[in-house]
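S.K.: coords below, sequence missing:
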């Protein structure tokens, strides 16, 4: 799947354009969509390597689009450090586990995140618990990121529970996703799983990802983000079921 054929080029362009649109509308979802779609066509390890550069570029953009970056870094440093540690450790699983089983784990992660977002209420975390929970959430998020290439669980529900303002939350998500992306790249490099040909594919994916984010930002002004988000989460459940059940078909 690393040879740049017409079919692979079309898949990359369409996947990252669609993933960028989702991120432009909702502020998240690019790695989740990209891993879900690409993971159905190639090994999750290869998909994670291709994801690195477009995810990094779009998340740095999101992280810096506001005035709260430094304050959020000071507040969330323990969580970010533990995300790095957990991701580097978890990437070992992505490298050594059979692609069928890593694909199944990816599917379960997609279903878990979508089901939580659809059916469970947003929690509110007492401030006194934040210092204790942040490292735990970081380690768990990192392990799941390393094992599946998906950055969302449990980081997104946790950050949503902190009572951040809308713009602060968008920046906090960008910070978390940026750290996860860098840690995933470090883990892949440490285990010799990030090759030069994948770097080229990852660079290629930046253009449609940015174009999708631009289109998504326009669409956000014209459609209901709530309805779009519901459709997006239902899509993730369907995709997750396909990945999870594939080993038994």
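M.R.: Good, I have the coordinates. Only a predicted model underlies this, so the values are computations on that prediction, with no experimental measurement involved.

S.K.: alpha carbons only for contacts and neighbour counts from here, please
M.R.: Will do.

S.K.: touching, residue 199 and residue 47? I think so.
M.R.: No - at 11.4 Å, residue 199 does not count as touching residue 47 under the criterion of Cα atoms under 8 Å.

S.K.: the two: who's more crowded?
M.R.: It is residue 47, of residue 199 and residue 47, that has more neighbours when counted by other Cα atoms under 10 Å, with 24 against 16.

S.K.: in addition, the following structure is provided for comparison:
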């Protein structure tokens, strides 16, 4: 049985269709990357799979006992709130000092346990969010544009870390990417959505698909180049970080 699946999934806000007719399955250990233009419903899709957003049509099925670790697109922490990293990682379930130390070491920020969340750099903050997701020992790691706002070396480093973690714990990875030029070379499938599934398949198949090219064109921003683990740098002349704000645009 698939870890999570959707059949005929549709989501509407105020009578406006955001997603429609989506069929999807995620298998154990698989890496799937979701791409799509700004406002295409990528975040809504993840939220529907998580059960945070109720489908207006179709259904979502999760395997019994499946554990999901979620790294959100962004998380606002009040700068005036004294919230040490160790405390943050103990919400909502209390974690031992050794658990926290181990997971922070694993994500590459071993010295931030006593630091205030509001004082972390962008890269440190995302790694702490990843640490929190890993504490649930996930069968599925869901990442919603996890590198938004990070610089180029930070993006490459974060994706490399995700790949290492997946190999270690054997979880499936479902990631929404805003970096069209950076997709993990280990991705089994890329799914391009724009309200519905426009095209899907191996990265090289999606890159060549007319539907993908119609959405993204053929320039640097449209080239679905694979991130190769042997290279730490990607040539990026298009710093177009598309921040999806489905919940803001469609909440009213």
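M.R.: Thanks, I have the structure now. Since the structure is predicted, the reported quantities are computational estimates derived from the model, not experimental observations.

S.K.: what's the TM between chain one and chain two?
M.R.: Between these two chains, after superposing, the TM-score reads 0.32 (TM-score structural alignment, normalised by the length of the first structure); 135 aligned residues with a Cα RMSD of 6.0 Å.

S.K.: overlap in contacts, residue 199 and residue 47 of the first structure.
M.R.: By Cα atoms under 8 Å, 6 or more residues apart in numbering, residue 199 of the first structure and residue 47 have no common neighbours.

S.K.: run through the helices of the first structure in chain order.
M.R.: Taking DSSP state H as the test, the helices found in the first structure are 6-26, 30-39, 44-64, 69-96, 99-119, 130-148, 155-160, 166-190, 196-219, 225-245.

S.K.: and the last one with helix 99-119, angle?
M.R.: Translated: helix 225-245 of the first structure. Using axes from the mean of the first three to the mean of the last three Cα atoms, to 10 degrees, the inter-axis angle of helix 225-245 of the first structure relative to helix 99-119 is 150 degrees.

S.K.: which elements pack onto helix 225-245 of the first structure?
M.R.: In terms of contacts (3 or more Cα pairs under 8 Å, 6 or more residues apart in numbering; DSSP states H and E), helix 225-245 of the first structure is packed against helix 6-26, helix 30-39, helix 99-119.

S.K.: these: which one's closest to residue 236 of the first structure?
M.R.: With distances scored as Cα to Cα, the stretch of those nearest to residue 236 of the first structure is helix 99-119 (6.0 Å).

S.K.: give me the buried positions along the closest one.
M.R.: Neighbour-count burial for helix 99-119 of the first structure, counted by 16 or more other Cα atoms under 10 Å, picks out 99-114, 117.

S.K.: what's the spacing between the residue most central in space within the first structure and residue 203 of the first structure?
M.R.: Nearest residue to the geometric centre of the first structure (Cα atoms, centre = their mean): residue 31, 3.4 Å. Here the criterion is Cα to Cα, to the nearest Å. By it, residue 31 of the first structure lies 15 Å from residue 203 of the first structure.

S.K.: and the closest residue to residue 21 of the second structure other than its chain neighbours, how many neighbours does it have?
M.R.: Ranked by Cα to Cα, 6 or more residues apart in numbering and with sequence neighbours excluded, the top spatial neighbour of residue 21 of the second structure is residue 8, at 4.4 Å. As a burial measure, residue 8 of the second structure scores 15 neighbours (other Cα under 10 Å).

S.K.: helix/strand/coil for residue 8 of the second structure?
M.R.: strand (DSSP: H, G, I helix; E, B strand; the rest coil).

S.K.: tell me the contacts of it?
M.R.: Residue 8 of the second structure sits next to 20-23, 57-59 when contact means Cα under 8 Å, 6+ apart.

S.K.: now, these that are in strands?
M.R.: 20-23, 57-59 (DSSP state E).

S.K.: report the buried members of those.
M.R.: Buried, going by 16+ other Cα under 10 Å: 20-23, 57, 59, out of these.

S.K.: JSON lines for those residues, including distance to residue 32 of the second structure?
M.R.: Converted to JSON lines, those look like this (distance: Cα to Cα, whole Å):
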{"residue": "20", "distance to residue 32 of the second structure": "19"}
{"residue": "21", "distance to residue 32 of the second structure": "19"}
{"residue": "22", "distance to residue 32 of the second structure": "15"}
{"residue": "23", "distance to residue 32 of the second structure": "14"}
{"residue": "57", "distance to residue 32 of the second structure": "23"}
{"residue": "59", "distance to residue 32 of the second structure": "20"}
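
S.K.: closest one to residue 48 of the second structure out of these, please.
M.R.: Among those, residue 59 lies closest to residue 48 of the second structure (Cα to Cα), at 9.3 Å.

S.K.: my read: the closest one touches residue 7, true?
M.R.: Yes - counting by Cα under 8 Å, residue 59 of the second structure does reach residue 7; the two are 5.6 Å apart.

S.K.: burial of residue 248 of the second structure, as a residue count?
M.R.: Count around residue 248 of the second structure with other Cα under 10 Å applied: 8.

S.K.: which parts of the longest helix seen in the second structure are buried?
M.R.: Ranked by number of residues, the top helix in the second structure under DSSP H is helix 152-169. Neighbour-count burial for helix 152-169 of the second structure, counted by 16+ other Cα under 10 Å, picks out 152, 154-163, 165-166.
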